[in-house]
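S.K.: Sequence and predicted model, in that order:
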Amino acid sequence: MHMYNKLYLSCFSALFLLQSSALLAEDFDVDMANVEPKAAVMAPLATKALFTDVVTVGERGYAAVGDRGLIMLSADGQRWQQSVVPVQALLTSVYFIDADYGWAVGHDATILHTQDGGVTWQLQQFLPETDKPLMDIYFFNRQQGMAVGAYGMFYTTEDGGKNWQATFHLSLVSADDQDFLAELAETDPEGYLLERESVLPHFNRVTVQGEQILMVGEAGFVAVSDDAGQNWRRLEEFYNGSLFDIHRTATGSLLVAGLRGNVFRSSDDGDSWQEIELPVSATLHSIFEDDAGHIYLTGNAGALLQSQDNGQRFTDLSQPDGRAILNGLPLAKNLILVTETGIKLTPIGKSE
């Protein structure tokens, strides 16, 4: 794990780990291209570590990912068992297309794959020399998928991840930088290839409905693809801070959330956005929704908010321990929350 300029990570403890590891690598002149992955350590207190994402695994139950390659499985959201993972990278996102096939991504451009519901994982990609983390992953089916991350990293696969291709979409670059790149491509082809790696923002999260993909990132970046990622267009910027999640509600509205408690809502598919006033100002990491249409926001300092009117107003349900909540899932009358100090099953509307 290494230091990434201007990269807003899931929580401050993760950023500290990144910076420390980067300094060590520099001090000892580590050749990162030849660093071999080390298997995650089986830890009795693994559920108390930093976790960044949690998802359902078909009808099997739930999977959570986090620090040092930790992946945990649970059938009921209460008892968790650690999986066998061949890497110790900080994992940032996990996705299951069904009860068996899943993928996880993280730092060192790591991509992991499972075919047994998350019990064991195989390494599909590990690139510590990139000095960049992947932040989100999505699969349309068992073969076609995409992974996105820092500094515009964008990988696609057509064979279930056996091969991942780095992809560059000029339409995701700002208009000014597009002109600059076009000129550079004619005058300095080598410089053009180098510059392409620095003109894109960090891609933080994607949400998919059918063939439409919406993606958010650094500096108010929002982009949409209507053909499963083949072509993209950037939406007009309405906020200059980083956005960490985007969610389409059951009724079709869009919500984005990011730095310092900034939340925006669109009822016209992103053509216009309304700022939503919140009772907290903590940086927000995730948005999710339960079967009743209640929408939840999670973030730093124990931030947990609920909306019962399609994201127009939010009630403060923040947790008193003040620990960052990175993501969550509804489970009956509870929420499974993944935090900087572990996985928690919390009654909705109640403090611990």
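M.R.: On my side now, so go ahead. A quick note: this is a predicted structure, and the numbers were derived from the prediction, not measured.
S.K.: Please make it C-alpha for all contacts and neighbour counts, starting now.
M.R.: Fine.
S.K.: How about the secondary structure of Q19?
M.R.: Classification of Q19 using DSSP: H, G, I helix; E, B strand; the rest coil returns helix.
S.K.: ok, it to M3 distance?
M.R.: 5 Å (CA to CA, to the nearest Å).
S.K.: more neighbours, the two?
M.R.: Counted by other CA atoms under 10 Å, Q19 and M3 do not tie: M3 has more neighbours, with 17 against 14.
S.K.: and the more buried one, what does it touch?
M.R.: Applying CA atoms under 8 Å, 6 or more residues apart in numbering to M3 gives the contacts 15, 18-22, 131.
S.K.: which one of the residues you listed sits closest to I276?
M.R.: Top of the list for closeness to I276, among those and by CA to CA, is L15 at 28.1 Å.
S.K.: in what helix or strand does that closest one lie?
M.R.: L15 is part of helix 12-27 when elements are defined by DSSP states H and E.
S.K.: try Y192
M.R.: Here Y192 sits within helix 189-196, counting by DSSP H and E.
S.K.: Does anything pack onto that helix? Which helices or strands?
M.R.: If contacts are counted by 3 or more CA pairs under 8 Å, 6 or more residues apart in numbering; DSSP states H and E, helix 189-196 sits against helix 175-187.
S.K.: For the helix it packs on, which residues meet the burial criterion?
M.R.: 177-178, 181, 184 (16 or more other CA atoms under 10 Å).
S.K.: which secondary structure elements does it contact?
M.R.: helix 189-196.
S.K.: T130 is in contact with D108, isn't it?
M.R.: Yes: here T130 reaches D108: they are 6.6 Å apart, a contact under CA atoms under 8 Å.
S.K.: circling back to that earlier point, now tabulate the contacts of M3 in JSON lines and tack on distance to G299.
M.R.: Output for those, formatted as JSON lines (distance: CA to CA, whole Å):
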{"residue": "L15", "distance to G299": "15"}
{"residue": "L18", "distance to G299": "20"}
{"residue": "Q19", "distance to G299": "22"}
{"residue": "S20", "distance to G299": "24"}
{"residue": "S21", "distance to G299": "25"}
{"residue": "A22", "distance to G299": "26"}
{"residue": "D131", "distance to G299": "26"}
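S.K.: let's bring in a second model and compare:
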Amino acid sequence: MIIMCNLFRILGLFLIYSLFLASFAFAQEEDDSLSTADFNFLANPDNDAEELLSIDEINAGLNWHWMNPYPQGNSLYSVDIYRDTGMCAVGDIENFILTTDRGASWLNKPSAGYGTRRFMVVDAVNEKYIYAAGTQGLVVRSTDGGNNWTVLPFGTSMPIHAMKFVDTLAGWIAGFNGIIAKTTDGGTTWIHQNLFSYIRVRGIEFIDTQRGWVVGDSGRVFSTTNGGTTWTSQNSGVNKALTSVRFVNADTGWIAGDGGVIRRTTNGGISWLLQGVPVVTYQAIDFTDGQYGWAVGQNGTIIKTTNGGLAWTTSTTAVTNWLTGVKFANRSLGWAIGYGGVILQSNDGGSSWSQLNRGESGYFRGVHFVTSEIGWAVGDLGIITKTTNAGLNWTRQNSGMLLRFNAVYFVNQLIGWAVGKSGVVVHTTDGGSTWIEQSTPTLSTLYGVHFYDSQNGVAVGTRGKILRTTNGGSTWISKNANTSIQLNSVKMVTDLSVWACGRNGLLVRSYDGGNGWVPQEIRSQRNNLSSIDFISADRGIAVGNRGTIVLTTNGGSSWSTMTSGTKRNLLGVKFVNANQVWAVGDYGTLLHSVDGGGSWSRVGSGTSNVLTGLSFIDSTRGWVVGRNSTILRYDSGGGYTPPRIIPQPLIAELGNYPNPFNPRTKISFKVLESSALTIRLFNINGEEISRLADHREYEIGNHNIDFDFSNYSTGVYFVQILSERNKYQITRKLLYIK
């Protein structure tokens, strides 16, 4: 009986598992995405890139630059103050960014030229010495303010999540498996001071060379009074993971972590008192003194206190990204950073926040350029955006849809199409100023579209759906593909020869312009194919899952499997000319061939975001799009200079009445967007004579300030208003005549 019960239990589990696989396979047929990499980091935040790039491969990627968002779109995990009023931050792909002018311009570069690991923590000791550390035991140091970096020997491949330097030489790093190590020579050598091996240390704090604390899993807190030679366990009163610790002196400190945990101590950690805060996961906490503090975390949460944590208030922001770091230079100026490269700045102590990273937001699925300056990108929620300056700036166009677009194609600067979910096709004849939906005979998701000219085009999608038009899309006719397998990409090689590719290694071909189709399987591989391209009637290429690349040099009579050097899913491929080919995919994968697809080298893209589509005008310029609003541009000639952000006007209509005046005048101005303003009066010599507002928050609308000049001499004066939000300023002349 026991054996029979066990047998039935096994059969039941097998049936459930089989049903799960069947449902998963069906769901995949209608899946909104071709990639499964999007949420891998959330499931395992310590998962590292498994494929390391060589120095040459990284250097080959130096010609790729962030166009959107600006300054970059990699997730950021740690932030620190730089030069009192600047900041630096680190994140994915060993990315390091720095600003000294509150976000008007940025230094943005990989740290040490390897670009395959993830920085988890940064510590800017002074304007020259900056340390960073992260996954695979990576520790680096810069002695010139982040321009150049040196990899420091550490002797472990475990992730490092915490670091604290008290001067340029003395510091500690900590991470998984209870790793704690100390250096007294700037990282040249390390003395290991490990805790129990099962502790994952996530936060560290030292107030001098002797006194420090670390926090980690299961509410564990340890303190030292001898520089880490010995560590003593402290009772935090919680058993949830602690992520951050901050002390302002030997007695007063705070810890933060999962499940709404924020606790305070006033006796060096002997006891910890619960503080009332929203129940979310907190990733970082910071205090400038015993009263003013901030914490950030889940779904864009920011809270602040002005009384040491007795009461906390929630700040409102426009982001929902997880925030992973927060740092304040003083009680007013601070930054918060997080997933997707989000950067927030506050000039009023955290009451309000402005977003410094700018650009179009969304998950981009397709891109197409018709000149070196003009192109379009499409993606989720009906996004269609256009650039007329090679990607530096993008303008959202009204597609009239909220459905996802998967592909876009233009035959010239005016005429184009975009296709997507539920069989949607939209068409423009004026460069995208207006988009009109075209009627199609399907509700199947369309993944690919290509036109031979302004009249003849083909679109493909789920369950083998193929649509054909001979009149620019005025009518779309469904064609029999002789398959029910999802098709992901299509290319009209000539007006008669058309190729499409799809799941399970399927290729289908038409000899008559897309009316009749013949399936063609590649027996050597069954991986899903995501993208196909031809440079001539003979030479074509298709890419897909697990690094699959197949090549034909005889018009498809036979296909050969090429060695790609990666197991990542490849999602897009493009011939630039007969020799140069590019391919993109998961985890920022970027491949390049210079022999027509016969051999491939990996190139550092500068991101770990999923890359979904690409477009090239010639061998010197191309674009790649993907997840987290990613748009990258390739410039083979080099010489690219990142744009300086031009502050947008936040104040208008500055003036005074009467003018001339004696002795009183009313200064009036209009605020276009809520901002903290500083308003000053200057004499003809440029000397400040009065400050009418100092970092005062002004709401949208008209404002007036009365001022009496009785105590001043006759002459010319100037009133200047400076926006603390983006450093925009406006100045007007005043004339005082007695």
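M.R.: Looks like it came in fine. Everything numeric here is computed off the predicted structure, so don't read it as measured data.
S.K.: Got a TM-score for the pair?
M.R.: With the length set by TM-score structural alignment, normalised by the length of structure 1, the two chains reach a TM-score of 0.75; 292 aligned residues with a CA RMSD of 2.9 Å.
S.K.: Among the contacts of M3 of structure 1, which one lies nearest to H285 of structure 1?
M.R.: L15 (14.6 Å).
S.K.: what residues are up against the closest one?
M.R.: By CA under 8 Å, 6+ apart, the contact set of L15 of structure 1 is 3, 9.
S.K.: where along the stretch 1-150 of structure 2 do the strands fall?
M.R.: Here the stretch 1-150 of structure 2 has its strands, by DSSP state E, counting those that start in this stretch, at 64-68, 76-82, 86-91, 95-99, 107-110, 119-124, 130-134, 139-142, 150-151.
S.K.: Where does the last one end up in structure 1?
M.R.: What that stands for is strand 150-151 of structure 2. Using TM-score structural alignment, strand 150-151 of structure 2 lines up with nothing in structure 1.
S.K.: and the helix holding Y192 of structure 1, which stretch of structure 2?
M.R.: Following TM-score structural alignment, helix 189-196 of structure 1 has no partner segment in structure 2.
S.K.: in that helix, what's buried?
M.R.: By 16+ other CA under 10 Å, the buried positions in helix 189-196 of structure 1 come out as 192, 195-196.
S.K.: which one of those residues sits closest to L45 of structure 1?
M.R.: Using CA to CA, the buried residues of helix 189-196 of structure 1 come closest to L45 of structure 1 at R196, 42.7 Å.
S.K.: For the closest one, give its distance to W164 of structure 1.
M.R.: 19 Å.
S.K.: same check, this time on G61 of structure 1
M.R.: 28 Å.
S.K.: between those two, which one's more packed in?
M.R.: Neighbour count, other CA under 10 Å: between G61 of structure 1 and W164, W164 has more, with 19 against 15.
S.K.: can you pull the contacts of the aligned partner of that one in structure 2?
M.R.: Aligned by TM-score structural alignment, W164 of structure 1 pairs with W476 of structure 2. Neighbouring residues of W476 of structure 2 by CA under 8 Å, 6+ apart: 439-441, 467-469.
S.K.: Please enumerate the helices of structure 2.
M.R.: 2-29, 40-43, 55-60 (DSSP state H).
S.K.: Output those in JSON lines; the columns should cover distance to N108 of structure 2.
M.R.: Formatted as JSON lines, the helices of structure 2 follow (distance: least, CA to CA, whole Å):
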{"stretch": "helix 2-29", "distance to N108 of structure 2": "38"}
{"stretch": "helix 40-43", "distance to N108 of structure 2": "23"}
{"stretch": "helix 55-60", "distance to N108 of structure 2": "15"}
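S.K.: what's the closest residue in space to Q525 of structure 2 that isn't next to it in sequence in contact with, if anything?
M.R.: Spatially, and ignoring its direct neighbours in sequence, Q525 of structure 2 is nearest to G505 (6.3 Å; CA to CA, 6 or more residues apart in numbering). Going by CA under 8 Å, 6+ apart, G505 of structure 2 touches 521-522, 525-529.
S.K.: For the residues you listed, which ones persist in structure 1?
M.R.: Retained in structure 1 by both residues aligned by TM-score structural alignment, their matches' CA atoms under 8 Å are the following of those: 522, 525-529.
S.K.: Tell me the buried residues within those residues.
M.R.: Judged by 16+ other CA under 10 Å, buried ones among the kept ones among the contacts of G505 of structure 2: 522, 527-529.
S.K.: out of the strands of the stretch 1-150 of structure 2, which comes closest to S601 of structure 2?
M.R.: Among these, strand 64-68 comes nearest to S601 of structure 2, with 15.2 Å by CA to CA.
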